Structure formats: C-alpha cells, structure tokens
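> sequence and predicted structure below; questions after.
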Amino acid sequence: MYRPLLGITMGDPAGCGPEIAVKALADSRVYERCRPLLIGDVKVMSDALRIAGHPEVKINAVSSPRDGKYEFGTIDVHALDLVDMDSLVYGKVQSQAGEAAFQCVKKAIELAMSRDIDATVTNPISKEAINLAGHHYSGHTEIYAEFTRTRKYTMMLAHGDLRVVHVSTHVSLREACERVKRERVLDVIRIANKACKDLGIEKPRVGVAGLNPHAGENGMFGREEIEEIIPAIESARAEGIDAIGPVPPDTVFSKALGGWYDMVVCMYHDQGHIP
C-alpha cells in the first residue's frame, strides 16, 4: 500500500503545535498510513519531546524529503533553523515565534508545489504573532491562496458527511454581513459543487444558508437573502448546479446531517465553524 508523504508544519513554537505533533507521531498507527515529515526547528521539536514525555523518540534532521527514514520511533524533521531557544517564551505571543510559524507554512507549500510531498497538514499558528512578524494574513487559508496563486477560494471544513464552506471567515461580523454579495456567494456555490465532485459525489446537492434569522422571513428580518443570496442561487441553478436555499441557518445543518445536502454554503465564520 502506498503511504503518502505528508508535510506537517510545526506551528507556533511558543504554542501547542510541536507538542501535538510529537504526541501524534508517537502513535505507531500513523506510520502504517503515511510517511510524516515534520517541517520545523529541530531544537523546538527536541524540547517538545521532553515536554510531551517521549524521550525514547529520536529526531532525524533532513534537508530534503528524500532523506527521511519514515519509521516509527523516529521523527523526520525538515530542519529550518528558526528559533532562539534562549529567548523563546512558551505561551507568549512574540515576533520570532510568528516568523518561525510562517516560514514553516511557506516551506510546506513550496514542497507541495514542487511535488516533493503529497499533501500538507498544519499545526496551530497565532495570527497575532505572524502579523507581529510582518506577515499580514488573517490565517492559513489566505497564506495558501497567495503562495499557490489561487484567486478564488474558500475554507472547507468536513466531518463525516457534514461539509461546510464559507463566504467569509476572519473578519468582523459587521464586515461579514457586508461581504454577502451575489458574486461572492455564487463563487462559493461553484467551489462547493466542484469540491463535492472532486470527492466523488456525482450529483452534489448544495444547501445555501441564509444570513438572517429565518433566512430573512421574506424581508422582515433583512434583505440580504432577497437582494444577494437568492440571485446567486438562481444563477447557480441556471448553470446546472443543484443549489437549494436560502435555508434558515438554525435548521440547515441538521438537514445536512440527515442527508438532504452534500455541502452547506455558510455566510460567515461562526455560522460554519460552530456546527
């Protein structure tokens, strides 16, 4: 069985990412399914072994994915010398931690784009820290979009048969409402439909959540559904996409879990993340 080579970012070295990575890679079942390559700082990962209580695990520093052992008991680290351990403070937002986290993500993307790894997995970053380091992104999604040169994109979250995509993510709720525009909603419906097909769903059903309570109740509680969301759904249906909605946000996810929809288009961050 082919074991895909996964590039796993260290995350913020002052946060929980390195410890999470160590605990995951201390499980032999991981190595039965993939070849994990940790992208990060050897010094940080060595200290994470101490913190997580796994002194028996060894670090193998490599400069290329080709040099990894990918054997249980050894963590292969694509070594980036990024962190001064003498000045690193665990649990504190700091510029050098943000810089290190950002560089790990950038390297993971580069390795994937050059086909040196099959996929990427990211550990947590501090958005505040990476911005403090001078990299002005609101999250992983935006970093990936820029370095993969992707113009139209959205975040997708999935658990079993519950899948959601977002019209907006890391912005204020006030700005999120302002971003509910026909063209953006239509773009996300198209992306949702294609993602379902890429996952092997031949005839996707895309449920589109409303923005307002009761999906606006025909304009009683807001007009975004009438002026922006419904026109986007109608355009999508004209393209042959089975888009349904707008569905009241308080019922759309239970319906999705019940098999009514293969994907739900959500209007803002918490609407999609909470379910």
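Sure, I can see it.

> from here on, contacts and neighbour counts on C-alpha atoms
Noted.

> SS state for the residue lying farthest from the centre of the chain?
In terms of distance from the mean C-alpha position of the chain, Met220 ranks first, at 35.3 Å (CA atoms, centre = their mean). On the three-state scheme (DSSP: H, G, I helix; E, B strand; the rest coil), Met220 is labelled coil.

> what's the end-to-end length of stretch 82-98?
From its first residue to its last, stretch 82-98 covers 10 Å (CA to CA, to the nearest Å).

> next, the buried residues of that stretch.
82-83, 88, 93-98 (16 or more other CA atoms under 10 Å).

> buried ones in the helix or strand harbouring Ala112, by neighbour count?
Taking DSSP states H and E as the criterion, Ala112 maps to helix 95-113. Within helix 95-113, the residues that count as buried by 16+ other CA under 10 Å are 95-109, 111-112.

> what sits up against it?
The set of residues that contact helix 95-113 without belonging to it, under CA atoms under 8 Å, 6 or more residues apart in numbering, is 7-14, 39-40, 80, 82-83, 88, 117-120, 122, 125-133, 135, 143-144, 147-148.

> which ones among these map onto strands?
Of these, the ones assigned to strands by DSSP state E are 7-9, 39-40, 119-120.

> and Ala243, that one's in a strand?
Yes: the assignment for Ala243 (three-state DSSP) places it in a strand.

> okay, now the one to match up with it:
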Amino acid sequence: MTEALPPLALSLGDPAGVGPELIARCWAEREERQLPSFVVMGGVEVLRAAGAGMPVVEVASPTEAAHAFATALPVLPLPVAAVSYTPGQPCADGARLALASLEQAVRSAVSGTVSGVVTGPVNKAELAKIGFDCPGQTEFVAGQCDVPEGDAVMMLAGPSLRTVPLTVHCALADVPGLLSPDLLQRRIRITARALRDDFAIHHPRIAVAGLNPHAGEGGRFGEEDVRIITPAIAALRADGMNVTGPHPADALFTPRARARYDVAICMYHDQALIPLKALDFDEGVNVTLGLPIVRTSPDHGTAFDIAGRELANPGAMAAAIRMAGDCAARRNRR
C-alpha cells in the first residue's frame, strides 16, 4: 500500500448527499477494504453525525492526519460556516462547504502535502447557485493545476472495463462538430501515457469506438468515422501505438471484445458511461488523466433521495480511494 506517502485528501462533496456517510463507512472498513490513509477537508460535524458515533478528530495538518488515521477519521477544519447534517436537503451553506473542501483538497495536492485527491459527489445545480461556473469538478481541478481543459481526460475505470469519453458535458447534437483527428490523437496519447505511468500497463491496447452505427459502414451511415476517426488511428499506429478501430460500439463491450483491449475510447458521454455503469456501477471510478496530481472520484452522484438512509453502497468510494493510493504509489516509484 502507500503508507510511506502522505495521506490522500478527500473532499466532502455535498453534505446533504451520500458522500459523508460513504466516507465514514470507508474509514470504518479501511482494513478489510485495504485502504491507504486519508484526511477529509472540512465538515467535522457533518461527519460525526453521518458516522453515528464513529471517532472523528480534527487535525492541523495532513502529517498529523496520517498519525491519527488508525484510531479516528481525521478532518482538517476549514474557515467556512458550520453546516448541520440534513441528508437529502441541499442548501447554499452546504454548497459553500463542498466547494471549500474541494479547493482545499486540490491546493494540498498541488503543494505536495497530500499524495492525491479523491473528490466526493457534488450537485452542479447547487454549486451554480453560489457562483461556481465550471462544467464540473474535473474542469475545476484541471484549472487549479494550470492544465488546459482539453488536456484533462476523464477515464471511467472498474474491474471489468475502462472507458474514455472524448466529449463529455455537451448536447449529443454537438458531438460530430467537436470531434477532430487532433482531438483523438491528443487525448489517446494522454490516455496511453497515464496507463503506463499510473496503472503500470506498459504496452496499452487501445480500442476506439465508432461514432455512427456499424462505425459508419464505409460512409453509408455517416462520414465521421472515415473522415475523422480512421485517419487519427492511422497516425497513432504509424507512431507504434497499439490502437485499433473504429469498432462498432454495439459489439465493443462484450466479454470477448473486452479481453482484447485495456481501454475503450468513446466518442460521447453515454457511449462510455452506459457500459461502465452497467458492468461496474458499485465499483466504478472516475479518474482524471493528464494532471500533475492524482485525482479520482466515485462514479456516481449525490443521490439525495437515499442519503442518510443507509442504502448507499460504499464500493465506488472505496475503489476511488484505493485507486488513488495505488496511482500515487506508482508515481512515487518513478
């Protein structure tokens, strides 16, 4: 594991969502789930309530948190208004706490006082009400790291599958106009580098999905596969990369097909997320590639409807913590 490294920083997420209870469960099950040490940024009273009597301790630094982790969930206090634990009832103060927690977690990772960041689930609409103007946490983290938005690549990873959506938060009608050979090449190269550096896959096998049914069938069902995707793949293969496609997306996620690649590059959000969530919903992790820091997140939302009811599964949060620790350890060994 990664105990020689600084702890990971966990952002709380929206305190009215499932994030606090999942964080508490992960600390309580830290040994059986083989989790590295972590410190939560803010929300001590929320976590005490969500943990139902579980030991929670305020710490002054990540170093202190690493020593406290064995006996209590360590929390670094933040200078924001206290928020009561009201599951399923988001509010402006809760959104401010979520944002302050995210900001502190990223600052700590950039400064090197923590080994990586795991972000709890937030509600974009609630954050927008307090002036947060980023499309999502991924774009915010990239900006804080001075990484161009286009070079921060979202990968969804689970035990059965890894996928990368080339376009994310946009209308489906806009996708064809956003795709280009340059976009494909740039993001596939970032993905390949991350698979080597953070996941120890030294010769990654990369499968590229087509945009149209049957990958366009030679232009009969749309010309984007021939005009945009095929030339990008040819250029990457000319550089010695193991990239195949464009593959018809309806056959790319069968068990037999998945055995032939390490990551599937998809053209749009749902093409990547539907198979990942169908196969690995309770263990799916959102990993941001191309950053100077390690950042992961459970691949689910705030789930306000079940928050506080002991129905949320901690598997994805635990997987995100474990994956962040493993990636940080591999970077440390480089």
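Sure thing, it's come through. Predicted model, so just to flag it, every value in this text is computed and none were measured.

> that older thread, now a ChimeraX select for only the buried ones of the contacts of helix 95-113 of the first structure.
This is the ChimeraX syntax for the buried subset of these, where burial follows 16+ other CA under 10 Å:
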select :7,8,9,10,11,12,13,14,39,40,80,82,83,88,117,119,120,122,125,126,127,128,129,130,131,132,133,143,144
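
> so which of the contacts of helix 95-113 of the first structure are in helices?
Secondary structure assignment by DSSP state H places 127-132, 143-144, 147 of the contacts of helix 95-113 of the first structure in helices.

> and those residues as a markdown table, adding distance to Cys196 of the first structure?
A markdown table is the format used below for these (distance: CA to CA, whole Å):
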| residue | distance to Cys196 of the first structure |
| --- | --- |
| Lys127 | 29 |
| Glu128 | 33 |
| Ala129 | 34 |
| Ile130 | 32 |
| Asn131 | 33 |
| Leu132 | 37 |
| Ile143 | 23 |
| Tyr144 | 20 |
| Phe147 | 24 |
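
> tell me the one of the residues you listed nearest Gly207 of the first structure?
Lowest distance from Gly207 of the first structure to these (CA to CA) belongs to Tyr144, with 26.0 Å.

> and the aligned partner of that closest one in the second structure, how far is that from Ala257 of the second structure?
Counting by TM-score structural alignment, Tyr144 of the first structure corresponds to Val141 in the second structure. Summarising the geometry, the distance separating Val141 of the second structure from Ala257 of the second structure, computed by CA to CA, is 33 Å.

> same question, Cys91 of the second structure
Distance check for Cys91 of the second structure against Ala257 of the second structure: by CA to CA, it reads 45 Å.

> likewise Val164 of the second structure?
Between Val164 of the second structure and Ala257 of the second structure the computed distance is 16 Å (CA to CA).

> again, but for Leu184 of the second structure
21 Å.

> those two: which has the busier surroundings?
For Leu184 of the second structure versus Ala257, neighbours defined as other CA atoms under 10 Å are more numerous around Leu184 (21 against 11).

> you'd agree the more buried one is up against Ala234?
No: with contacts defined as CA atoms under 8 Å, Leu184 of the second structure does not count as touching Ala234, sitting 11.2 Å away.

> counterpart of His78 of the first structure in the second structure?
Under the pairing rule here (TM-score structural alignment), the equivalent of His78 of the first structure within the second structure is Leu76.

> count of neighbours near that match?
Tallying neighbours of Leu76 of the second structure according to other CA under 10 Å, which is how burial is gauged here, yields 22.

> residues in contact with it?
Per CA under 8 Å, 6+ apart, neighbours of Leu76 of the second structure: 39-42, 44, 58-62.
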